[in-house]
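[1] Coordinates only, no sequence provided:
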């Protein structure tokens, strides 16, 4: 279309301000400034493609090796990969000095990333246009949406990533093609809605012929034919689709397609009205408006509304206002502000083989879901190593398109050797957050959490995978009531209670058939190699008991040594008489060890040692840096060793730089550690691990709050290199990804005699866990920390732990417990003569008083805290309290007094050169001025606060202040300035993939020009 073409052309011109441009929606091409680059050999192009498609996120070395070469990497794959990276750096930055650091292709962790600020590509333009089209469609401007989608589709130049080799490129090709088809279907759907069915019918016909299994496309074809007066042809198309689905997939058409068919058969108006509902947007999800409810900003006068999610920590930020349920702000945080469509399924196994009859059996369940009374439950049980998780994930990917509201996944760790079984409440909490519920709004108690989970899922169609369940009791609270949902459960147990009481459809998974086992080997080793030694291949299958885990390990080892004869491999397995019968009983016996030991003995000594050390880690997964600490080797060296372990299928890289075991392999590694390493060696490894996490947590805490009083740390007795963070964003990212590990680390330290590490690690985590609302975690880690501190007889440790418990109980509205713990902590800090600790406890008590409407008592505690900070010349602590005093006066309604204390606090923060504290207080000052209706002044202070947070790199609090700024602009009647502020806030939240983005997006829609009242 003319408009779309001109739009795409304009965008291509606009991106010339970027140094580096690329195209993946066709052959891979790249330009530096205006010069097209010669991208080198195919594998080098594959490296570039993977980095580009990760959009600035780091890609681990192991992931790159697997993505480029699959199961048959060259012997020196890592070395070759680094050569490609070096060549790409020279290619992409020709003006970089030889000794200069890379600016574009940078090293991050154990991998590489392409910085996004100087890069733009056709995929970015495509996604931007599709997103804008969806926004225009929500606003009711269908014609503009069609034009934007046409422009997006014109960016395509053939097969995506044409000429790029490797299994990962093939996966990305399919994903990109799916995005194109979704956008094309949406454009055609809108055009049919606009009455253009006759014009687009030839295009729909050709698309249907090319993709006869796409039910959404068939729906579109039926409606276009019907509206063109061709009902009989529409009926023929339905029958053809039904037969195709049955023959190729063994399934019946979905409910919407059957409803359309019924409309065609009736004497009524046909499928027109049905087609007009629940239409997918450009990305395949609902395109209906999600706005609803108010987003109330600061009131002009009076009131007690808080300035959004700032927290009562030691950084001096204002305290939030809480309603009776402990929820922040005036909106209901337990109701998602917009449609959140989680997509949590692990990556499907590219080498998946067999299980056809089981898949067909499960597929046969789906048609019965048309009018269910409850959610459908599929249960996969079976012996360890039988491939339950692999089958569940593969089937989930195969049917995910039937669940438009997203997919959820959790590993319940029911048989984890470290006994770190996941509690149902913890799983529900992660699901609720993924579904858009604010962390702070997750209630206490399993019953309340399960009820909220069921409520959130009501009316939604979500696919849920509950992996590795221990028993029925662990699963039941996680079951939705929504009839449109499907739950897939895996367990070594049969979970008869789930079948009897909840109607689960059971499937007991045994070993692969002999044919499937040979097919798996052929996929790993190549048909030619298996066909050349058929007897040896069959012998290997028998010796591995046809179990996928064992076959994968043997296959990986054989693939890494293409010169090994299969007969020799079978002979070596026979030496250990490996039948793996012990798998069937759930215990790892001598026969099960045969296959594992065969791969273990082939490891280098360094890799074998790391394999044993990793079993000491409490989980749930381990990073490259933690592995380096356990092994006592540099991180750059341990990456190579980890690659050796993943290449041997003895370790799984779940995410870039994050590894875990199959639980059987974890048990085997633990057994080896017990047998081959003496107690001093194991103890030294554990000490290095706990040093790594203690010093890492401490460093992250100091980066987040550089002016807080440091926690006294013991001198390190190991050579562990402490982690270093370049800024708040990096420290926060580490804490976020390590959250569950850190919780396990504190518990492990308390249980294994590392008591000094336990309470100090917990104390270092309080700022982050409190700010992010992880209050149940605060309770858990400080309970263990208090136990350890008491064992040590450490008065200071007990005081810190008690204060941590007090803060957590305050946030959870346990006023009596909070006061008891905080007052006990205050007494211990007094006994120790610890002035800073006493001030900390007084601040906690003041916050509790504000939570329980005892403002005068809060001011008394703050006054005592100020005295204590002044006695220690702690200017930052004093400033933080003054900011909190100002906020207390705002709660009382004495805004002039609030201004006085804000001004004093800002001067102290400026004296300390503390931009974070000043930014928080400028926000409080702007809020007080807003309440006094001094809007121009409020705007100045909000703008200054936002600039300071931007300079610090705190995108979340910058967005929070920008929302306050928008409220101030609205109070002056300047809707355009408010839209600008909210637009910037939305961009910041989208950078973080934060759920608050939906709130801001809704407010922006409400401020659209066509939403304004006449004359407004």
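    Sure thing, it's come through. All values derive from a computational prediction rather than experimental measurement.

[2] For the rest of this, base every contact and every neighbour count on C-alpha atoms.
    Fine.

[3] for the closest residue to residue 375 other than its chain neighbours, helix, strand, or coil?
    The shortest distance from residue 375 to any non-neighbouring residue, by Cα to Cα, 6 or more residues apart in numbering, is to residue 483 (4.3 Å). Secondary structure, DSSP: H, G, I helix; E, B strand; the rest coil: residue 483 is coil.

[4] How many residues are close by residue 483?
    Neighbours of residue 483 under the rule other Cα atoms under 10 Å: 20.

[5] Is it in contact with residue 377, as I believe?
    No. The pair residue 483 / residue 377 is not scored as a contact, 10.6 Å apart, by Cα atoms under 8 Å.

[6] what comes into contact with the strand or helix carrying residue 806?
    Taking DSSP states H and E as the definition, residue 806 sits inside helix 795-811. Helix 795-811 has contacts (Cα atoms under 8 Å, 6 or more residues apart in numbering) with 326, 759-760, 762-763, 766, 770, 775-776, 778-779, 782-783, 785-786, 789-790, 815, 817-822, 824-826, 828-829, 832, 837, 840-841, 844, 848, 851.

[7] of those, buried ones?
    Neighbour counting by 16 or more other Cα atoms under 10 Å classes 326, 759-760, 762-763, 766, 770, 775-776, 778-779, 782-783, 785-786, 789, 815, 817-822, 824-826, 828-829, 837, 840-841, 844, 848, 851 among the contacts of helix 795-811 as buried.

[8] I'd guess residue 467 is in a helix, am I close?
    No. Per three-state DSSP, residue 467 lies outside any helix segment and is strand.

[9] got the angle between the following helix or strand past the helix holding residue 806 and helix 795-811?
    Using DSSP H and E, the helix or strand that follows helix 795-811 in sequence is helix 815-831. For helix 815-831 against helix 795-811, the angle between stretch directions is 160 degrees (axes from the mean of the first three to the mean of the last three Cα atoms, to 10 degrees).

[10] And helix 815-831, what does it pack against?
    Using 3 or more Cα pairs under 8 Å, 6 or more residues apart in numbering; DSSP states H and E, the elements in contact with helix 815-831 are helix 795-811, helix 835-851.

[11] Can you tell me which of those helices is most buried?
    Ranked by average neighbour count under the criterion mean count of other Cα atoms under 10 Å, the helices and strands packed on helix 815-831 are headed by helix 795-811 at a mean of 27.

[12] Give me the angle between that helix and helix 835-851.
    Helix 795-811 and helix 835-851 meet at an angle of 10 degrees, taking the same axes, to 10 degrees as the criterion.

[13] my read: residue 645 touches residue 607, true?
    Yes. Residue 645 lies in contact with residue 607 (Cα under 8 Å); the separation is 6.7 Å.

[14] The structure to be compared is supplied as follows:
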């Protein structure tokens, strides 16, 4: 069911979270928009409710009444009971379980508790914007869930029935990585279920996390749970002969291999703003004090970013550990606002933190970001912030850093809570505006007609953006007197209504229109069509595709737009357009260009990204199975990528645009592009651990495949969603997606897809310690590979089946199978699979107590990974090898391997041996 845009989905989530109770209009407005809500908030809310009614009850048409969403008591409520709303069903079952427990039927109560907890299949309000998810009604539900899991676990442990609560406990601890009480219960429950090695591994993981990210030791409850597991020393079930190893050394958080230096270029023609700049410099705190936050606010186009860039360049030398810059796009007309989760993840990537080290939960990522910045002096620039909630997670938590924020909004809570020092920018004074034009036109030209200069300043109302565009156009027409420029501005001056809002009341259309009308016809066409690009960053070949022109003909048009200050080149042959100019270009496109022409331009640019990303994907992973592509539209051009390195660099550079392209294709129901773009973009998200983005992209792809009746594509999307949910800890959702994929592959008769899905399900079973079920699925995948005659898949499956036997304690059989996998991989010349089999054999011999043999196999795997330049798996094998060296008493070699593992990726790996051996 399509529930509309994020704010509309948020309305439904808020009403559902209140469990049938009415919610006032004021409360809904506050939850959706906070203190900066628009004047039309109430009307928008009514529209959202109307749209939700029609989505939930299509038969209503446009009537205002319905069964589910009811108006009353000064607001709205969602009529529900335990039969229609999981939240109420959950609470009913919890009440029933407590009654059974209190009545003496404790074992039955455990199963009723488990039935209640099974109704939770993901984060609360998962598909709503971050500011809404942080609302107290949702955080209260999260706390209710955690308390319910802990209550159920306490009874399950008392009754000796720990297994029914293991999955809910694992979910809670994955979402709350610093929750010591829940982790303590998980340790006890795993040990009671016979998974003692995993219990000790959980303790080692949280102990390391607390030390590395918070600088504290485990509390009394965690210590007690750990000691209880060590004291009991129960007979281990056959499937749990794992040998866990604590980290051998505490590797410090190293500095990034490349110091970030991301400040935009400072303008050579900067003029005016002396008082404001002096004020900022005077207020700049001692860098050894608390983290300082400077807020520069003002209307659109008033020069906030220009002043911020000049200021941070003046103080950059005080921050020797680097500078981070991010345009948060808080007012982007496409709605492509950078969410806090994406911003934190991007900064972690740019600070050199490997994907393997980055935790799943947003709060944990924020903590890691602040840990990386601790003891460092870094300058952080957050441009175009929408609100305080978008900024707050990006604030460092320790002294020595400085943050500069620009925004059109007041961000009062940032000032009140975080102590930000605000500076309000107003349009340039007449003196400053005259200096501005003199710097750009030259003193002789600017001084030739003072009256015309004064009129230009008045018509541009001192707005730097408008003045810059006028000055650029005038400089390109030196034979035109300034009086003619002023006259042209008067002739084109009209009210730019779409720019008028609470923060921007300047009449900027005159400058834009005059500059636009001076363009050649082809450059004017280019200007309008650039507004259709899916993101603000526009590469040259994407621009050429939008126009349907060869690159050689597109470049002069882009140069003409740049000379007129209608676009800016922020990197070689990569352009961006100011928000106001983009709005103006969009208005022109909507008014001047036919809908068919705009749609054709969108298709061409999506073809550019689709075919370019397929080329990149083939270079990065030539063994990945391919899907068919539709022919590329006439006029679209692709990126020129010669090798794997170029493909990886291009994909990384345009990754935000690829994500936006998936969303744009979905919004315009260009279904073939939507799911194929998501397919091509998928490996990048996997390699970098962008699981939340992967879910969003694949959900758009899922809707597209359903609309297009693309069954094979839908099967892949279900598999991909399952993979993402598994990494996010949403194990119930992951299982559901894998089941859907398996059903579709069976329906299609696609044996290869069916076999790969069995492997996914086996991996999920292993993650839940369901080793027998994992073996069954791995064997099923192996049998399919044999039927297909796919020798490479068969060798891969043999290795996985062997590991599954080892998980069940049958190490001898595991060794036979993995040795067969190793022999076949060598026959086929597949070195990555050869290294995987060598690593598996090393781990299995270690589990079986044959440590010297383990050292031999792991040494071979290490050499193979190094030959392949597979850094991640090299580090994994080094950690396994460290454990094997330690087992034979070679502590020095063990320490060397551990240190080297940390050096290979620039970070210590986020798991102990037993976690690695289950991977």
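    Looks like it arrived, so ask away. Every value quoted in this text rests on a predicted model; they were computed, and no experiment measured them.

[15] quick one on the thing from earlier: which one of the helices and strands packed on helix 815-831 of the first structure lies closest to residue 429 of the first structure?
    helix 795-811 (16.4 Å; Cα to Cα).

[16] That closest one maps to which residues in the second structure?
    Under the alignment (TM-score structural alignment), helix 795-811 of the first structure falls on residues 711-727 in the second structure.

[17] Average offset of that stretch relative to the first structure?
    Taken over the aligned residues, the distance from stretch 711-727 of the second structure to the first structure averages 1.3 Å (mean Cα distance after the TM-score superposition for the first structure).

[18] start and end residues in the second structure for the helix or strand containing residue 125 of the first structure, please.
    Using DSSP H and E, residue 125 of the first structure falls within helix 122-138. Under TM-score structural alignment, helix 122-138 of the first structure has no counterpart anywhere in the second structure.

[19] so who does the most centrally placed residue in the first structure touch?
    For the first structure, the residue sitting closest to the mean C-alpha position, by Cα atoms, centre = their mean, is residue 344 at 7.6 Å. With contacts defined as Cα under 8 Å, 6+ apart, the neighbours of residue 344 of the first structure are 407-409.

[20] Need the counterpart of it in the second structure.
    Aligned by TM-score structural alignment, residue 344 of the first structure pairs with residue 262 of the second structure.

[21] In the first structure, which residues correspond to stretch 146-159 of the second structure?
    Counting by TM-score structural alignment, stretch 146-159 of the second structure corresponds to no residue in the first structure.

[22] which other residues reach that stretch?
    Stretch 146-159 of the second structure has contacts (Cα under 8 Å, 6+ apart) with 94, 106-107, 110, 113-114, 117, 162, 164-165, 168-169, 172, 182, 185, 188-189, 192.

[23] mind checking how far the helix holding residue 125 of the first structure is from the chain centre?
    Using Cα atoms, centre = their mean, to the nearest Å, the mean C-alpha position of helix 122-138 of the first structure is found 23 Å from that of the whole chain.

[24] helix or strand right after it?
    Note on helix 122-138 of the first structure: by DSSP H and E, the next helix or strand toward the C-terminus is helix 142-153.

[25] and the helix or strand following that following helix, what does it pack onto?
    Using DSSP H and E, the next helix or strand after helix 142-153 of the first structure towards the C-terminus is helix 167-193. The elements that helix 167-193 of the first structure packs onto, with contact taken as 3+ Cα pairs under 8 Å, 6+ apart, are helix 42-53, helix 61-69, helix 142-153, helix 197-210, helix 215-227.

[26] Adding distance to residue 432 of the first structure, write the ones you listed out as a markdown table.
    Shown next, in a markdown table, are those (distance: least, Cα to Cα, whole Å):
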| stretch | distance to residue 432 of the first structure |
| --- | --- |
| helix 42-53 | 28 |
| helix 61-69 | 30 |
| helix 142-153 | 32 |
| helix 197-210 | 38 |
| helix 215-227 | 29 |
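
[27] To residue 959 of the first structure, which of these lies closest?
    Nearest to residue 959 of the first structure among those is helix 42-53 (26.8 Å), distances taken as Cα to Cα.

[28] Output the residue interval of the second structure matched by that closest one.
    Using TM-score structural alignment, helix 42-53 of the first structure lines up with nothing in the second structure.

[29] that older thread, now do the buried residues in the helix holding residue 125 of the first structure.
    Of the residues in helix 122-138 of the first structure, 122-123, 125-127, 129-138 count as buried by neighbour count, 16+ other Cα under 10 Å.

[30] Ok, stretch 81-91 of the first structure next?
    81, 84-85, 88-89.

[31] Give me the contacts around stretch 818-829 of the first structure.
    For stretch 818-829 of the first structure, contacts defined as Cα under 8 Å, 6+ apart pick out 795-796, 798-803, 805-810, 835, 837-838, 841-842, 844-845, 848.

[32] go with 7 Å
    Under the criterion Cα atoms under 7 Å, 6 or more residues apart in numbering, residues 795-796, 799-800, 802-803, 805-807, 809-810, 837-838, 841, 844-845 lie in contact with stretch 818-829 of the first structure.

[33] With the second structure overlaid, report how far it is off on average.
    Looks like 1.2 Å for stretch 818-829 of the first structure (mean Cα distance after the TM-score superposition for the first structure).

[34] so how far is residue 1003 of the first structure from residue 980 of the first structure?
    When distance is defined by Cα to Cα, to the nearest Å, residue 980 of the first structure is 12 Å away from residue 1003 of the first structure.

[35] Ignore what I typed, I meant residue 718 of the first structure.
    53 Å.

[36] These two - which one has more neighbours?
    Neighbour totals were compared for residue 718 of the first structure and residue 1003, and residue 1003 leads with 24 against 15 (other Cα under 10 Å).

[37] now for the more buried one: what does it line up with in the second structure?
    The alignment leaves residue 1003 of the first structure without a partner in the second structure, by TM-score structural alignment.

[38] Over to residue 767 of the first structure?
    Using TM-score structural alignment, residue 767 of the first structure pairs with residue 683 in the second structure.
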